Structures are given as structure tokens and as C-alpha cells.
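> Requesting a structural model of the entry that follows:
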Amino acid sequence: MNLNQLKLFYLAVKHQSLSHAAQELNITQPAVTKGIQRLQEYYEVPLVHKSGKNMELTRAGDNLFKIAKKIFELDKLADDCMAEFHNKGLKHIKMNASESFGAYYLPEFINRFNLKAPKVQVTLEVLSNRQVVENSINLKNDIGFVSFPVKDRKLNSIEIIKDEIVIILNPFHSLAKKKYLKASDLEGQMIIMHEQGSYFQKMIHDLLEANNVCVTMPITFSNNEAIKKAVEGGTGIAPISKKVAAKEIESGKLVALSLLSTPLYRTFYMIYHREKHISGPLKQFINLIQQ
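From the prediction side, this is the model:
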């Protein structure tokens, strides 16, 4: 078997594009096509069917793709492992995090880590939960942080932080003088929610449904800062992690009330590939997070 031909096949199927595979390997598209043809000739079995723009795998092709994926994931692991020995003076940790954790929790840990390991370069990319999980599965980061439990056999998922979900209100809102809120207090209120399809939004929907509470949700935002600004302006009320609104609560711009009968908590998880090489600096950071 020719590993170069296998890589052509793997990348073309992975990206569903011959041209994408050619660009990644800096070769021509006909060279990719020829490599896949030779791989099929070697195994004496068809691996792909061309259906319009899509590449549909045969049963043999599907099995080979799964094997190729494991091979090139291990190849990436080997590169990562050896890179640590290649240049001991320069260390690097690549992190992905969901918006809430990346903006409001992680900077504090990075600052503490930087004091202990000033020579380690840390890069943080804030992404959607889904993208963080995908990057972790595909070994495109060293470590990820998400706000929902991940059940994937390729990943280690460790609960690290739990934060109360509170309802934030403008100080002049009719409910702002209460000491706490019951689910029934939300009846008829305009609730500003995070973007559609988020785990957080599902949690709130489940709470309202369980208590037979009807609210209006005409507005959704993709980030926490926009939600806080809208509530400050009197547009409505919003459920949010307490730490996310800590500055505004402390300054008096917002009021935060707990849900008494059914308190909610948002749990954050640290995830990384089970076969990921844990370098010295990465292990040090993981230990810091778990303290």
C-alpha cells in the first residue's frame, strides 16, 4: 500500500472535494484522481462512486476510510509528541473554548498559568460548542472547554466548574424588588435568549415546559454581551450564568435573582482526545484547572 495514495483518498473523501485535497497537498487535481485510481487498482475493488459533486463510498471504501482516519490521526499525534523534543525552549498550548467559558472563566486560569510557566505560549480561540467538540475529535486543538456534557468515546470529558443560572433584570423592572423568583413569576415575561439550538436554551425551555409557564421569546442573541446590553436597556429579562453578569450586577446596572423552586446550574467541561499526547505544559495546565 502507498501511504501517499491513501492520504489522497482520505483527504478527498474527508472534504468531499478533489480540488480541496489537491490544494491541501499542493498538487494538481488530476494527480489526486490518478492516486485514487491507483489505490483502487492496488486493492482490486472500487472505493468510491461519483454522484454529482459528492463522493459516495462503497462498502470497501467506507472501511478503508475509517482505517485511514485512524492512521493519519496517529500520524498527527506522532508529530505533536516529537515537536516537544524538537525545541525544548518553545512550548505551545492551543485551546478552544465556548463563548461563555472563553470570555469569562478561562482568562483567569491562563493568567495564573502564565505566572507559573511564562515561556509557554497559549493561544485561545473562542468557538461554538459544536466546533470545539469537532476540533477536539479531529486533534485540531490541545484542549477544549464546552458548556454541555460530551459523550464521544474518542474524548475525555471532565466536569470542572458549575455556575448558577440567574435571571437578570433592569433595576426598574417590576420583578426587580423580589428576593428570588419562582418559575411562575416568569409567566408572560419577554425573555431574551441565547441563539437557537444551544444546550443552554434547551435547559430553559425544559424548565418553562415542566412548570407550564408561557413566555414570549421574540429576541435571540448570539453572545452574552448583547444579551446584557438589551436587558440593561429594558428590553426584557434573561437567564444567564451568574459569573457572566458579575460586573454589571456589582455596579448596579443589573439585578440578578435566583430561581428558588428549581435552581439551575450551568456546568462546564474540559475535553481532550483520549489518544492526545499530553505534553508537560499541557499536563501542568490541566492540573491547574482541576485544583
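> use CA for all of it now, contacts and neighbours both
Will do.
> From what I see, His20 and Val13 are in contact.
No - using CA atoms under 8 Å, His20 is not in contact with Val13; the gap is 10.0 Å.
> between those two, who's got more neighbours?
Val13 (21 against 17; other CA atoms under 10 Å).
> from memory Ser19 sits against Pro30, does it?
No - if you go by CA under 8 Å, Ser19 and Pro30 don't touch, sitting 9.1 Å apart.
> where along the stretch 101-250 of the chain do the helices fall?
Secondary structure of the stretch 101-250 of the chain (DSSP state H, counting those that start in this stretch): helices located at 106-116, 129-137, 199-210, 224-232, 246-251.
> Thr123 is nearest to which of those?
Of all the helices of the stretch 101-250 of the chain, it is helix 106-116 that lies closest to Thr123, at 9.7 Å by CA to CA.
> Return the list of helices and strands in contact with the closest one.
The helices and strands touching helix 106-116, judged by 3 or more CA pairs under 8 Å, 6 or more residues apart in numbering; DSSP states H and E, are helix 280-290.
> Counting by contacts, list what the helix or strand hosting Thr33 packs against.
Assigned by DSSP states H and E, Thr33 belongs to helix 29-43. Where contact means 3+ CA pairs under 8 Å, 6+ apart, helix 29-43 is packed against helix 3-15, helix 18-25.
> Another sequence for comparison is provided below:
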Amino acid sequence: YRLDLGAISYVPRDAQLQATEILKDELTLVVNPKHLLAKKREVDVAELGEETFIAHSVESPFRRRVIELFARNRTALHMPIEMPTIESIKRFVQMGMGVAIVPRMCVHWEIEHGWMKEVKVRQLNIPRHVYFVSRRGARLPHAASELMRILREE
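Coordinates of the predicted model:
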């Protein structure tokens, strides 16, 4: 690998890489502020069966866990719109094109400014961790070491 330091949301299986957790996050449901669900603080998965979900087109463990959650709760999951980036998913939610389950850290700003509304889903408990990855046994460049030190202190 020609890698000094990278950030990913899963522990790599490659024995040549080591992972250090730097952030904890969770998946959350977001809706347009004018959406009917925006008036609710909390919903059950069963209440989401008629919603249009804007999904991330990238396969991931988190996408699989959301699909499994809906299946366990015998609730339809309609994902007719798949987008390649979280940014495009956010824009579609803001335009009222559907709802989405995304990492909270990716929508914190929009929620704080009232551009999206977060709605708690009782059964949705999918933690998400972000890791720095580096080559096992390799000495990190000074800047990368300092970044790791600063993030550990936070």
C-alpha cells in the first residue's frame, strides 16, 4: 500500500492495515421539514412502509443492516431513488423527494439550521464508527501523527 493515513467507516480485513477508532456516529432518519413525519419526534419502522426512501447506491454493511431491519419488522422498504453520494441524498430530501437514513454526522448542519428534520426510529440502533487506517508497523509522518493525537484528545 502507498498509504500513510486514511479514514473509513469499517474495520478493514486486511492484516497489513491497522485501524484506530476516531469517531462514533449513528444512522438517523431525516425528512423535509414540511413532511408529515416532521411533526413526530419518534416513529416505529412499521410507520415507514409507505415512504419513498432515497438510498445510497453504494453497497455497505449499513445499507444491509437497514434492509434487514425493515425485513425483521415485516415492513416494505421502497428505495426507488438511489444516489451516489450522501450530498445528493441530502439535496433530494431537502427538495421533498423522499426520506433517508444517513449518518447523523453528515446531516448535523442541516438539522441545526432547520433545513431537515431528524425523526427517531424506535428500532433503529445502528452505531457507526469512523477509523483512521494506516499500514501496520509503519511510522506515520509527523502531520498524520499530530492529527491522530489531537483527535484522541477530543
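> Give me the TM-score for these two chains.
Taking TM-score structural alignment, normalised by the length of structure 2 as the basis, the two superposed chains have a TM-score of 0.90; 153 aligned residues with a CA RMSD of 1.6 Å.
> Pick the most buried one from the helices and strands packed on helix 29-43 of structure 1.
helix 3-15 (a mean of 19; mean count of other CA atoms under 10 Å).
> what separates that one from the chain centre, distance-wise?
26 Å (CA atoms, centre = their mean, to the nearest Å).
> Then stretch 138-147 of structure 2?
Centre to centre, stretch against its chain (CA atoms, centre = their mean), the figure for stretch 138-147 of structure 2 is 27 Å.
> go on, stretch 89-104 of structure 2?
Taking the mean of its C-alpha atoms, stretch 89-104 of structure 2 sits 12 Å from the chain's own mean (CA atoms, centre = their mean).
> need the longest strand for structure 2.
Criterion DSSP state E: the longest strand present in structure 2 is strand 17-31.
> What span of structure 1 is it aligned with?
Matched against structure 1 by TM-score structural alignment, strand 17-31 of structure 2 falls on residues 155-169.
> quick one: the matching stretch to structure 2 mean distance?
Compared with structure 2 after the fit, stretch 155-169 of structure 1 shows a mean deviation of 1.2 Å (mean CA distance after the TM-score superposition for structure 1).
> Residues touching that stretch, excluding its own?
Stretch 155-169 of structure 1 is contacted from outside by 136-137, 149-151, 175-176, 231-232, 234, 236-243, 254-259, 263-274, 289-290, using CA atoms under 8 Å, 6 or more residues apart in numbering.
> same thing with stretch 75-95 of structure 1?
Under the criterion CA under 8 Å, 6+ apart, residues 119-125, 139, 141-144, 275-277, 279, 281-282 lie in contact with stretch 75-95 of structure 1.
> Pull out the buried positions in it.
By neighbour count on 16 or more other CA atoms under 10 Å, the buried set for stretch 75-95 of structure 1 is 76-77, 80, 84, 91-93, 95.
> what's the answer for stretch 176-188 of structure 1, then?
For stretch 176-188 of structure 1, by 16+ other CA under 10 Å, it's 176, 180-181, 183, 186.
> circling back to that earlier point, go through the helices and strands packed on helix 29-43 of structure 1 and name the closest to Leu208 of structure 1.
helix 3-15 (40.8 Å).
> What range does that closest one cover in structure 2?
Aligned by TM-score structural alignment, helix 3-15 of structure 1 falls on no residue of structure 2.
> helices and strands around that helix, which ones?
Counting contacts by 3+ CA pairs under 8 Å, 6+ apart, helix 3-15 of structure 1 is packed against helix 18-25, helix 29-43, helix 59-86.
> Okay, the counterpart of Lys283 of structure 1 in structure 2 and Leu5 of structure 2: tell me how far apart.
Here Lys283 of structure 1 is matched to Ser145 in structure 2, going by TM-score structural alignment. Distance of Ser145 of structure 2 to Leu5 of structure 2, given as CA to CA, to the nearest Å: 9 Å.
> Same check on Lys40 of structure 2?
Lys40 of structure 2 is 41 Å from Leu5 of structure 2, by CA to CA.
> With Leu48 of structure 2 instead?
Leu48 of structure 2 is 39 Å from Leu5 of structure 2, by CA to CA.
> sorry, back to before: just send the helices and strands packed on helix 3-15 of structure 1 back as TSV, with distance to Leu115 of structure 1 too.
What follows is the helices and strands packed on helix 3-15 of structure 1, written out as TSV (distance: least, CA to CA, whole Å):
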stretch	distance to Leu115 of structure 1
helix 18-25	38
helix 29-43	48
helix 59-86	21
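> Nearest residue to the middle of structure 2?
Pro103 (2.3 Å; CA atoms, centre = their mean).
> Show me what it aligns to in structure 1.
By TM-score structural alignment, Pro103 of structure 2 lines up with Ser241 in structure 1.
> for its match, what are its contacts?
Counting by CA under 8 Å, 6+ apart, Ser241 of structure 1 has contacts 163-166, 265-266.
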